[in-house]
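Peer 1: Sequence unavailable; structure follows:
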């Protein structure tokens, strides 16, 4: 509301002093209609619905109990199980808040009880929860894909190219798979390194468990794996668009809930209410950002930025580095949705006109935005965990615990910048194959 309101106030001031052309605001109704009529964005409520249904179905609890029971006997087995379960939850729900809260309630007390340092335990849970930002099906990638698609078409038109080619949400899903898995490996390597070089932060021995049962693990793994295969498999094989796959996921989550007998009137009300709240928030921010971009363009901000980036020494490299730094710093104070809808539409067309690959650009921005969930003071994952952690865990320990994981994500950004094939290889294989 502030985003739209401030923009309109400045537009009014600009009109009064003759510095703003009021005709720019005439595009507002068509812009708003375009937002609510956007086929791609239908995936947002569907993926949110799927995630909330799975959260209420206790699938995460079953997974965590079974995985920690099997791996708990090893020194860092509980930490590894948290990362692996978080990866599976990211690929089946994509909702950061639900993952962090669930892990915080289920695994944090157990990790602390068995000798994990509070900073390592909380850092692992927060960072694992943010995997839902990069591992598809991710709501962040859905929103980013829609914004980048418009930016790519604008860049093409500005360069005088009339091409039907575009960048889709499906492109970003495919491009994000390898970086997402690499990030999981980095997290696991970090846990191993801590156990090797700072053994005081991890338990001296593995967790004794009576639940180390392979059959239980398979039964817990099967439902989310089937859902992941149905959603991502339909996209990768070209059988469904991301929006259609979101529908498959929503129906699949209901079927799993029915099989687990967790469907009730109370749960259904909760699922519908939460889905409506999150979807309303996303669309209201998008509407506000759309009005902001119209006013920004009306004041000549876009031409000013384009001239600034074009005159930078070092060309596309310097421009991309500057944008990445700005997005990272904005992550300290803004939510990823605001950054996606406000900053990306302004800078993406300029960067794409400089010849950057749209899929590579999208995944680089997505991983950068992922850090916004971890960076103090306003990292959402930190607040989610603080809300469910006991008073024995201090806020400063949570902040300290996420710093190594923020560094890991920044290292991944550098690796992807040096070797862009990490992102572009799988899309080229999938789409050449289709």
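Peer 2: Nice, I can see it. All values reported here derive from a predicted model rather than from experimental measurement.
Peer 1: C-alpha from now on. contacts and neighbour counts both.
Peer 2: OK.
Peer 1: how far is the helix or strand hosting residue 185 from where the chain is centred?
Peer 2: Take DSSP states H and E as the rule and residue 185 turns out to sit in helix 169-197. Distance of helix 169-197 from its chain centroid, counting by C-alpha atoms, centre = their mean, to the nearest Å, is 14 Å.
Peer 1: second one coming, line it up with the first:
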């Protein structure tokens, strides 16, 4: 068989090899694509006209309203991470559950879930909990491997519990794949899925995963008490004072979660609009932690509540031709309430700028967003060349000829993604692998929401699998010198098995992923 017939497979293999050698992802994808595009032209099996689509692809990605949520969610998470919300949550949850055997592990999982629902950034969560919880857990006699595994696994919950950057990127990719699959079947009255569908579908599996983590830690505490000792009280706080402190620490992130997720699930806002709400809310929460702006933020909170109540009982549209006296007064009151919120936001921004927090959060957001979109451009070029070489046909033949039909193809794709997760980042898998396999699987009749959630949990596992699991690198960077790398690797193995078990459960009971989106969005 001529080498020209293997160019698509060689292209994918060379790209994986270059990534394993440590070359930058975006430039690797684009460079390999150009080399194999020229090779395909040389052998006469590639039409360079495919490249003419690239500018349109790039423009479409840069103007994609869904992808605008990415920098907003990143900014929200970065701002919250620097506002020390996580520190307060961890300290108070540790006091609340620490007296139980295994209680520190419970608190880490619960705080990880709350931070996942309010920040969605794995690196910030793992680093914060690694700095604050790991030394305490080791000092209190916890098994180092169990402590490391609990923190790393809880930190990755930001990949499955919405709002999640993975779900935003995966939602956009799945929507395009679903449209391609329907057109390939001759269906032109296209059904659609959205990021909101995946957000709703991920809630139950995400909470189930938290429950599995806590159940495993409870089992370890019961079967091996020495691995998870109870923590004696460190101070003379009464139960009432403890509950009061914990409630005060819970209110800010829970309020933000309700504002962001509630607006999406209630159909009030799109994910992009909700991301903007989250970014503004994160600024206000960060401002509330400073004495100078605390009063202004609380006034803004009251103004927001009043505005929501007013919109529930009055028609505040200004475009009407006939506006009554009562509605006119209500509109002017709404303007005043909006002005109070804007004043509080401006005061918070000024204070955060003085503290250098705003600059740090903005720079971090710019760096991460640039990385995501540069990889997206490289992946677009890679995808065009791969399809031009017939790679999509190769993938389709491979999956459709798998024994077991749709389920056999699904299991194969999940296994391939799991293995790729040992070496590749979730962004490369979302932008390169998912567009190739998802249309084929969807043509086989697989539910797109169920497929998206299965892929999201599989991608979450890539953060924990050695040797290149990012959560392991983050934790290794902040762990005490007494913690060995081998202990971190051993600690995450049970949690990787738990995630595989969760995949099996969702595969057997698809309604865990599809029931809530169908209930909310029909």
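Peer 2: Yep, that arrived. Owing to the predicted nature of the structure, the values given are computational and were not obtained by experimental measurement.
Peer 1: so what number do they get for TM-score?
Peer 2: Comparison of the two superposed chains (TM-score structural alignment, normalised by the length of structure 1) gives a TM-score of 0.98, and 431 aligned residues with a C-alpha RMSD of 1.0 Å.
Peer 1: picking that back up, output the contacting helices and strands for the helix or strand just after the helix holding residue 185 of structure 1.
Peer 2: As assigned by DSSP H and E, the chain's next helix or strand after helix 169-197 of structure 1 is helix 214-236. Contacts defined by 3 or more C-alpha pairs under 8 Å, 6 or more residues apart in numbering; DSSP states H and E place helix 214-236 of structure 1 against helix 59-71, helix 77-92, helix 169-197, helix 242-259.
Peer 1: Relative to structure 2, and after superposing, what's the average distance for the last one?
Peer 2: The reference is to helix 242-259 of structure 1. Aligned to structure 2 and superposed, helix 242-259 of structure 1 gives a mean residue distance of 0.5 Å (mean C-alpha distance after the TM-score superposition for structure 1).
Peer 1: and if you look at the second one?
Peer 2: When structure 2 is overlaid, helix 77-92 of structure 1 sits 0.6 Å from its aligned residues on average, using mean C-alpha distance after the TM-score superposition for structure 1.
Peer 1: What helices and strands are in contact with the helix or strand following that helix?
Peer 2: Downstream of helix 77-92 of structure 1, the first helix or strand assigned by DSSP H and E is helix 96-106. If contacts are counted by 3+ C-alpha pairs under 8 Å, 6+ apart, helix 96-106 of structure 1 sits against helix 43-56, helix 59-71, helix 77-92, helix 118-129, helix 380-388.
Peer 1: what's the matching range in structure 2 for helix 96-106 of structure 1?
Peer 2: In the comparison with structure 2, helix 96-106 of structure 1 aligns to the range 122-132 (TM-score structural alignment).
Peer 1: average distance between that stretch and structure 1?
Peer 2: Mean for stretch 122-132 of structure 2 is 0.2 Å (mean C-alpha distance after the TM-score superposition for structure 1).
Peer 1: Can you give me the distance of the residue mapped onto residue 476 of structure 2 from structure 1 to residue 246 of structure 1?
Peer 2: The alignment partner of residue 476 of structure 2 in structure 1, by TM-score structural alignment, is residue 386. Noted for residue 386 of structure 1: a distance of 31 Å to residue 246 of structure 1, by C-alpha to C-alpha, to the nearest Å.
Peer 1: These two: which has the busier surroundings?
Peer 2: residue 246 (26 against 19; other C-alpha atoms under 10 Å).
Peer 1: The more buried one: what's it in contact with?
Peer 2: By C-alpha atoms under 8 Å, 6 or more residues apart in numbering, the contact list for residue 246 of structure 1 reads 43, 46, 47, 50, 231.
Peer 1: Which secondary structure state does residue 50 of structure 2 sit in?
Peer 2: helix (DSSP: H, G, I helix; E, B strand; the rest coil).
Peer 1: what's the single longest helix in structure 2?
Peer 2: The helix that spans the most residues within structure 2, counting by DSSP state H, is helix 357-388.
Peer 1: matching residues in structure 1 for that one?
Peer 2: Going by TM-score structural alignment: helix 357-388 of structure 2 matches residues 267-298.
Peer 1: where's the equivalent of residue 77 of structure 1 over in structure 2 relative to residue 483 of structure 2, distance?
Peer 2: Structural alignment (TM-score structural alignment) places residue 77 of structure 1 against residue 103 in structure 2. Distance, residue 103 of structure 2 to residue 483 of structure 2, using C-alpha to C-alpha: 21 Å.
Peer 1: Neighbour count: these two, which is higher?
Peer 2: Set residue 103 of structure 2 next to residue 483 and count neighbours by other C-alpha under 10 Å: residue 103 wins out with 24 against 16.
Peer 1: The closest residue to that one other than its chain neighbours and residue 237 of structure 2: what is the separation?
Peer 2: Spatial nearest neighbour of residue 103 of structure 2, excluding adjacent residues (C-alpha to C-alpha, 6 or more residues apart in numbering): residue 97 at 4.6 Å. The spacing between residue 97 of structure 2 and residue 237 of structure 2, counted by C-alpha to C-alpha, is 14 Å.
Peer 1: Mind checking which of these two has more residues around it?
Peer 2: The neighbour count for residue 97 of structure 2 versus residue 237, taken as other C-alpha under 10 Å, is higher for residue 97 (18 against 12).
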